[in-house]
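Chemist: just the structure for this:
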Amino acid sequence: MLHKLDIKAFFFNAKTDYLPYYKQFTFTLESEASVQELLARIQEANENFAYPQSNLVLKINSWVVEGTQTIGSLVQRLGTSWQIDPVSSYRANHGLCINDADFMQSFALLAPYAREEDAAFYKTLYALHYASRTELFVREYIGDAVLVLAHKMITEGSEHKESILKAITSAESGLLDCEYENGLFEAQDHSKAIAELKAMVTEDDTPSLCTKLMQRFCKEKTPPKRVAQTIKNLSEKQVAHYFAHASHDAMHARITEKGMKGIHFASANKLCGLGILKDNKVLAFKKAGAILLDAFDCGAEVLIVEDLDALEMFQKHFSAIEKTVGREMIGLELIWAEDFIAQISKS
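Modeler: The predicted structure follows:
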């Protein structure tokens, strides 16, 4: 089957360009053709376009894609309008080619404890390293790949467990900054491995006997009963839905059924920093701010938040989030999904 693709391709040459730019192309390719074949076609059309000849990994519509991926599989999920970017725009030096020295620099943290097979395994995680969402907020982040390797080494019985854990937590931005999200087109879920690593690091933080006794005999204050929230003139406002890893379908149907103006924004399915709030507030606020700003800039007047804990984080730290991202979001109202449903059900 043939697919007509509308391509917006990234161009940049560190030797001649001050800023990157994009050029538009249209190509027709077979479903079975690979991304690498598409890139070759772009280069034929414009000799200034460049892409790696090895470790071919790039971003298409923000998803990390390998060069062997077929056109048909991408069209099925992404449609036929694509924006092609380097896997790390920050590290780009010529087109899609990047300075990837950081990949092996991260491995160097574990190299003293690694076997040959560990090094070989790590090299298979090249795409995963650059799919790390945390790196978008902290450039010094060591990457998800080295954390996956650390977990593998420890669970396979490495005698260097403590040294490995120290290496991945003492880095400028390491394990405790990781809130794992899949950024790969061919999805991988390493959240269990990351959670287990964090549990290993914090296992010494268990309460002492004295603390446990105090917790047992000291009465805890009963939290106040939550009062359902309502929003004035809700039916007249533009609403967006932040659902993270939940589903958007049911909420989309309700918004449509009520004839309300629904706003879609790219980061609606991303994590908001709740999982790292305790360990790195600034990073958590950056992640939360990116989501709130995305919804706000897309025109949302009301943001429906699926998860109550995420909503409470947004509300409690709203001013701090604004300060962290350097923007005010005047007029953006937040509401829990269940409160939203209850309110529109009465209208």
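Chemist: make it CA atoms for all contacts and neighbour counts henceforth
Modeler: Will do.
Chemist: tell me the contacts of residue 133?
Modeler: Counting by Cα atoms under 8 Å, 6 or more residues apart in numbering, residue 133 makes contact with 180-181, 183.
Chemist: quick one more, to check against the first:
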Amino acid sequence: MIKELQVELFRFDSKVDYLPYYKTYTIEYKQRDTVLSLLNKINSIDKFGFEATVDFNIKINNLYMNVNELIVNIVDATSNEFKIEPISIYRATQDLIIDKKDFLEKIVTFKEYITPMDMDEYAKNYELDYYASNTYDINRDYIGDHSLLIASDVIEQNPKLKEDVLKFISNVDNGIWYHTSLQNRVFNYDTSKEHKIKSLLSMLPKVTYSGISASTNIKTHHADISQFFEGFNIASFDGLNKNSSSSMIKESKANYVDISLKYEDLAPYSTLVSKNFSLKIAGNILIQAKDENADFIVVRGKSDVMLFDGEQKRIEKAVGREINLPVISQEQFVKLLEGEKNSSLLGFDKHKVKISFL
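Modeler: Alright, predicted model coming up:
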């Protein structure tokens, strides 16, 4: 069966363009067509910069992937409207082609431990692990998840190098502490890579810290709604485990503000070496919700409220922008839906950002 895709394609020539722009296309595709075949079809209509090989990587609808992925699988996971971009807009040179110098230079830092042939293999296989990281968007000096995966291989193959390699990857300015999970950013992500990185973290000296939780599992019962939010715009932060409150928000008759950063990792280990890194991640989430006209954001639980609400003044300073966005937990939202209006019973009297809609 032949179906149609609506495509927005990133266009940019670093030699002549000041800003990127997008061109739109309607493209037909079949069940077994890949992203590469899609790019080839567009290129036959309108020439643009990309590499017509199965090793090429791009970003579609905020998911990073290889062009060998099937179009139907991406449609099932997202929609039939594709926004196609390079894996790093920051390093784009010609449309979907980027300058990979920074990625390759960080592989070369392991030259004492790996062969030139190994370097070529890592360059071919670990490109997405570097550019898809949310950490890369915030800290360009980050050594990259590809470096952590190389480090894991080096230690596994030669345990005598363990201390040297761990010292190298645990730099307080750009090391492993700033890692953020790729599981919600890379299409069909190989989770064994995340296990390797967590194994590296477990090899480092244990440090007790009072930072944000690495994971937050919130259980909220189904609300018996008596108080609706019709006319409100409500966003959510659902975290790595996708503890989504989207259905509750939609049931409340509010407009659900679907932000692309809702499944991000808050980098809990970064609090061991940096006061501001997690604040910047939280700030980007709040700014996106604010810019999408959210009246407030629903987060997972108390730990998130402590960060997004309790630290919002510090967050504003870290990102250099006023935010002033109310933050409530899923549990508080359920109570609101069930008709509770007492600010102190809801815990809103303890919030730093005033809940103005009560």
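Chemist: related to what we said a few turns ago, pipe the contacts of residue 133 of structure 1 into CSV and attach secondary structure and neighbour count per row.
Modeler: Shown next, in CSV, are these (DSSP: H, G, I helix; E, B strand; the rest coil; neighbours: other Cα atoms under 10 Å):
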residue, secondary structure, neighbour count
180, coil, 19
181, coil, 20
183, coil, 22
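Chemist: any idea how many residues pack against the residue mapped onto residue 156 of structure 2 from structure 1?
Modeler: Under the alignment (TM-score structural alignment), residue 156 of structure 2 pairs with residue 155 of structure 1. By the criterion of other Cα atoms under 10 Å, residue 155 of structure 1 has 13 neighbours.
Chemist: for residue 73 of structure 2, helix, strand, or coil?
Modeler: helix (DSSP: H, G, I helix; E, B strand; the rest coil).
Chemist: revised request: answer the last question for residue 64 of structure 1.
Modeler: Put simply, residue 64 of structure 1 is strand when judged by three-state DSSP.
Chemist: can I assume residue 66 of structure 1 is in contact with residue 57?
Modeler: Yes: with contact defined as Cα atoms under 8 Å, residue 66 of structure 1 counts as touching residue 57 (4.6 Å).
Chemist: what's the overlap in contacts for those two?
Modeler: Common contact partners of residue 66 of structure 1 and residue 57 (Cα under 8 Å, 6+ apart): residue 127.
Chemist: ok, the match of residue 156 of structure 2 to residue 179 of structure 1 distance?
Modeler: The gap separating residue 155 of structure 1 from residue 179 of structure 1 is 20 Å, by Cα to Cα, to the nearest Å.
Chemist: surely residue 245 of structure 2 touches residue 330?
Modeler: Yes: in terms of Cα under 8 Å, residue 245 of structure 2 counts as a neighbour of residue 330; the distance is 6.8 Å.
Chemist: neighbour count winner among those two?
Modeler: The residue with more neighbours, out of residue 245 of structure 2 and residue 330, is residue 330; 27 against 21, by other Cα under 10 Å.
Chemist: for that one, which non-adjacent residue is closest in space?
Modeler: Of all residues not flanking residue 330 of structure 2 in the chain, residue 300 sits nearest, at 5.5 Å (Cα to Cα, 6 or more residues apart in numbering).
Chemist: residue 243 is in contact with the one you found, correct?
Modeler: Yes: look at residue 300 of structure 2 against residue 243 with Cα under 8 Å: they come within range, at 6.8 Å.
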